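K.L.:
Got a sequence here, can you build the structure:
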Amino acid sequence: MPVKAKRALAAIAQPPHKKPVLRAGDVAAMSTVKFGGVTVVMPTPTPAQLKKRIAESSQMADRLIRAIAKPGIKLSLKKTTPVFVADSENPKLVIRKLDGKRTRGEFQNGVFVAIK
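P.N.:
A predicted model of the protein is given here:
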């Protein structure tokens, strides 16, 4: 690899908190990426950088899939907080879970009214 190319690659591979140092005559290959109306021009990553980023992306995707594959959500609620769920026997009603009790009812003018 020519010396100028090595220096250009070394400048690109520096950590992001350091500014790349290019000497006169060095040319860093640039890539252009478009996201809708946004265009980003950046130094082209090296094959090693690409391999590392692809591995990191794959690991992140695996963690995301495991996280969203679990059904439902977990709520940390006080016992005095009512939770309303649909009544599977009657779609016009809801079930209120409050203080360990389940009560069937409906909402009238925004207020829960128990059905007897």
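K.L.:
C-alpha only now, for contacts and for neighbours.
P.N.:
Noted.
K.L.:
so what's residue 33 up against?
P.N.:
Contact analysis of residue 33 by CA atoms under 8 Å, 6 or more residues apart in numbering lists 39, 40, 41.
K.L.:
so which of those residues comes closest to residue 66?
P.N.:
residue 40 (31.5 Å; CA to CA).
K.L.:
What degree of burial does residue 12 show, as a neighbour count?
P.N.:
22 (other CA atoms under 10 Å).
K.L.:
That one reaches residue 43, doesn't it?
P.N.:
Yes. Between residue 12 and residue 43 there is a contact at 6.6 Å, judged by CA atoms under 8 Å.
K.L.:
one more to line up against the first:
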Amino acid sequence: MDAQILTVDDSASIRMTTKITLTNAGYQVTEAVDGLDGLNKAKAGNYDLIITDLNMPNMNGLQMIEALRQSGSNVGVPIIFLTTESDAELKTRAKAAGATGWITKPFNAESLVKIVQKVLGR
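P.N.:
Model (predicted):
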């Protein structure tokens, strides 16, 4: 069975690019349009990996991760930030909240797939 990945980003073009990249690599992708949508889908689904943006309306990626980790759902699921931000303090906060990794936009499709494979161990 293919890995199930939830992507969370308010940018339609980033969601599309990420979905195409990961689908072409053999993954099943579900999209969410912001952190609140991502939180609801993550709680309702069974995902092997979550990839989220940081800056989004309704609920940002950091708040989404904190809510997920505090709720007890998706506790062991790796979460990767895919964002334009590269601030060291934000990375530290993200790690403390439960993020597994950090990819800076714009991203290279091949690099994204390699990171996903590494995180998933496949």
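K.L.:
Got a TM-score for the two of them?
P.N.:
In this superposition the chains share a TM-score of 0.22, using TM-score structural alignment, normalised by the length of the first structure; 41 aligned residues with a CA RMSD of 4.0 Å.
K.L.:
circling back: of the contacts of residue 33 of the first structure, which belong to strands?
P.N.:
Judged by DSSP state E, strands contain the following of the contacts of residue 33 of the first structure: 39, 40, 41.
K.L.:
my read: the last one touches residue 31, true?
P.N.:
If I follow you right, that is residue 41 of the first structure. Yes. Taking contacts as CA under 8 Å, residue 41 of the first structure lies within contact range of residue 31: 5.7 Å.
K.L.:
Buried by neighbour count, from the ones in strands among the contacts of residue 33 of the first structure: which ones?
P.N.:
With burial judged by 16 or more other CA atoms under 10 Å, the buried subset of these is empty.
K.L.:
I'd like those residues as JSON lines, with distance to residue 67 of the first structure appended.
P.N.:
Output for those, formatted as JSON lines (distance: CA to CA, whole Å):
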{"residue": "39", "distance to residue 67 of the first structure": "32"}
{"residue": "40", "distance to residue 67 of the first structure": "31"}
{"residue": "41", "distance to residue 67 of the first structure": "33"}
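K.L.:
Which one of those is nearest to residue 58 of the first structure?
P.N.:
Closest approach between these and residue 58 of the first structure, by CA to CA: residue 40, at 22.9 Å.
K.L.:
Go ahead and list the helix or strand containing the nearest residue to that closest one once chain neighbours are set aside.
P.N.:
Nearest non-adjacent residue to residue 40 of the first structure, counting by CA to CA, 6 or more residues apart in numbering: residue 33, 5.2 Å away. Using DSSP states H and E, residue 33 of the first structure maps to strand 30-35.
K.L.:
Check residue 51 of the first structure too.
P.N.:
Going by DSSP H and E, residue 51 of the first structure is in helix 47-68.
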